[in-house]
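*Asks:* below is the sequence, then the predicted model.
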Amino acid sequence: MASLLRMSIRASVGALERSFVSSAATGILPGLQKDSGTLKPCRHGLQEDTPSWSVRCQATARYSKHAVGQALGQPVVQQDLKRARQRELESDSDSDSDSDTETRRKPQRKVKGNSEFWRRKMRTFHGLIDLNRDGVVSFDDFLILAERFVNLGHLNPRQQEEFQEALKVVWEDQWGLAHPYNMVTTEQYLENMHHVVNDRSLRSKAHEFLPHLFQAVDKDKKGYITVQEFIIFFECLGLGEQDAIESFKIVDINGDGVVSAEEFVKLGREYFLVEDEAHPSKVFWGPLISP
């Protein structure tokens, strides 16, 4: 009798275990009926309409640890974290790939001042503003330049002061302290101007003295200068009359016989920025030195 009781208990426990595993595999807890009608309640939980044990074995074999955890309301934290980390790494990889692609597609800004023609223009200007002809440029040369234009008598006291201050600012921004022993050689000037033309903030204010030069030679304050006044401009730079006439023919782009203040400043500035050998600004500061 006791033996039969023990066998009955084992059978009941086994049936209960099998029904629990089967129910976990399908996401249905014991005592509930699946909507499709393939499972129905019984005394031991759930029983399939199809009594084939192989079907239950297949369902159990397909069942994963992750699904059991979900059926019991217990998340499989380790696997979830592993999958989340994998997705994060894949996302980072995609982002890095997109960033690299954008970097490759972004156009590189062209560096100015690398042509021999541009260097030739800078050497020309360095020699031009070396007014005392000692082979280097110092603030003394700037003072001589200011004195020549002021002595034309076309600037009032306030304009004279503004002109001298503008030259001082240009010197200090580019070469530092304004004193006679701060001297700039040709190669130093080339290196400095290469930095200036490639720096937006310096490039925008490097030649702020140009409007003052125009005011100094615009004798009648008309807002434009004639070839005669352009000759005066060249004389202050130590250049000859014929050079001025030849340059004026080129910088007077529209051929109306005058150069406005806007054209004067624009061409004077473009001399330092443009590397096109056919551009009219190339003769703004007189003939170029020999290559």
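*Replies:* Ah, there it is.
*Asks:* use CA for all of it now, contacts and neighbours both
*Replies:* Noted.
*Asks:* separation between residue 82 and residue 71?
*Replies:* 20 Å (C-alpha to C-alpha, to the nearest Å).
*Asks:* show me which of those two is the more surrounded one.
*Replies:* For residue 82 versus residue 71, neighbours defined as other C-alpha atoms under 10 Å are more numerous around residue 71 (16 against 11).
*Asks:* that one contacts residue 22, correct?
*Replies:* No: contact criterion C-alpha atoms under 8 Å: residue 71 and residue 22 do not qualify, at 11.1 Å.
*Asks:* one more structure, for comparison:
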Amino acid sequence: MTEDVKAQKFSTLFRWFDQNGDGLLTHDDLQGMAELFAGLARAGDKENASAMRNAFETWWQLLLAHGDSDGSGQISRQEFITVMETNVTDPRHFEEAVLAIADALMRALDTDGSGMLSQAEYVRMYDALGIPPVHSEAAFRLLDQDGDGALSHAEFRSAITEFYLSADPKAAGNWLLGPIDQAT
């Protein structure tokens, strides 16, 4: 890889978040992602849909406060990478900005209360979020650490944490959005 592993993952994330593809993140882009995620909650599941929206708003406020170096109300790819590395992934913010989304998403999708996501549920979720099934199917196999055919809440959280925090190019969590050099 030509870029630092984390920078490459954050570039992938930036492209995924950049809803209109203009190369800049705005409040509208993050709200669009929040609505995509909130839309995965069952009808009437206002608690988890609201938790996801609130977490994306927290994330946007962190981006704006720590990454908008020119005060434009827009975040460039480089500003995003920098603020992700220095602020969003800081333990003081990571839980409320990133893991809060993962936790609400898991609660929303775990309709039977088993604490698990099947491969079909996982693939459907990421397909609805714009990740091609070929990528999410491969990711699921890597992320299912115990090989039981399901992702537990702990495995899902672990994958998300690895995606955001690991600099290891071989970390399974790197596949969360598909191969980092091809995803989104």
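*Replies:* Ah, there it is. Everything numeric here is computed off the predicted structure, so don't read it as measured data.
*Asks:* what range in the first structure does stretch 169-177 of the second structure sit on?
*Replies:* Matched against the first structure by TM-score structural alignment, stretch 169-177 of the second structure falls on residues 277-285.
*Asks:* list the buried ones in the matching stretch?
*Replies:* Within stretch 277-285 of the first structure, the residues that count as buried by 16 or more other C-alpha atoms under 10 Å are 280, 281, 282, 283, 284, 285.
*Asks:* now do stretch 166-178 of the first structure
*Replies:* Buried, per 16+ other C-alpha under 10 Å, within stretch 166-178 of the first structure: 166, 167, 168, 169, 170, 171, 175, 178.
*Asks:* same thing with stretch 138-153 of the second structure?
*Replies:* Here stretch 138-153 of the second structure shows 138, 139, 140, 141, 142, 143, 144, 145, 150, 151, 152, 153 as buried, counting by 16+ other C-alpha under 10 Å.
*Asks:* repeat for stretch 124-138 of the second structure
*Replies:* 124, 125, 126, 129, 131, 132, 133, 135, 136, 137, 138.
*Asks:* what does stretch 211-222 of the first structure give?
*Replies:* Neighbour count says stretch 211-222 of the first structure has 211, 212, 213, 214, 215, 216, 217, 218, 219 buried, by 16+ other C-alpha under 10 Å.
*Asks:* quick one on the thing from earlier: in strands only, show me the buried residues of stretch 166-178 of the first structure.
*Replies:* Among those, no member falls in strands (DSSP state E).
*Asks:* export these to CSV and tack on distance to residue 143 of the first structure?
*Replies:* CSV is the format used below for those (distance: C-alpha to C-alpha, whole Å):
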residue, distance to residue 143 of the first structure
166, 11
167, 8
168, 9
169, 12
170, 12
171, 11
175, 15
178, 10
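*Asks:* ok so, going back, now, which of the buried residues of stretch 138-153 of the second structure sits nearest residue 118 of the second structure?
*Replies:* residue 150 (4.6 Å; C-alpha to C-alpha).
*Asks:* ok, now which ones touch that closest one?
*Replies:* 116, 117, 118, 119, 144 (C-alpha atoms under 8 Å, 6 or more residues apart in numbering).
*Asks:* what of residue 145 of the first structure?
*Replies:* Contact analysis of residue 145 of the first structure by C-alpha under 8 Å, 6+ apart lists 129, 131, 236, 237.
*Asks:* make it 10 Å
*Replies:* Listed by C-alpha atoms under 10 Å, 6 or more residues apart in numbering, the contact set of residue 145 of the first structure reads 129, 130, 131, 139, 164, 167, 213, 236, 237, 238.
*Asks:* how about the fifth one, what's its partner in the second structure?
*Replies:* So the one you mean is residue 164 of the first structure. Aligned partner of residue 164 of the first structure by TM-score structural alignment: residue 53.
*Asks:* what are the ranges of the helices in the second structure?
*Replies:* 5-17, 27-38, 46-67, 77-83, 91-94, 100-109, 119-128, 133-143, 153-165 (DSSP state H).
*Asks:* of all the ones you listed, which lies closest to residue 182 of the second structure?
*Replies:* helix 5-17 (8.2 Å).
*Asks:* tell me how far residue 123 of the first structure lies from residue 135 of the first structure.
*Replies:* 11 Å.
*Asks:* need the overlap of contacts for those two.
*Replies:* With C-alpha under 10 Å, 6+ apart, residue 123 of the first structure and residue 135 have common neighbours 185, 186.
*Asks:* so for the two, which sits in the more crowded spot?
*Replies:* residue 123 (20 against 14).
*Asks:* just give the nearest non-adjacent residue to the more buried one, would you?
*Replies:* Nearest residue to residue 123 of the first structure, sequence neighbours excluded (C-alpha to C-alpha, 6 or more residues apart in numbering): residue 186, at 6.4 Å.
*Asks:* hang on, the earlier thing: export the contacts of residue 145 of the first structure to a markdown table and tack on distance to residue 204 of the first structure?
*Replies:* Formatted as a markdown table, these follow (distance: C-alpha to C-alpha, whole Å):
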| residue | distance to residue 204 of the first structure |
| --- | --- |
| 129 | 20 |
| 130 | 24 |
| 131 | 25 |
| 139 | 21 |
| 164 | 19 |
| 167 | 15 |
| 213 | 17 |
| 236 | 25 |
| 237 | 23 |
| 238 | 27 |
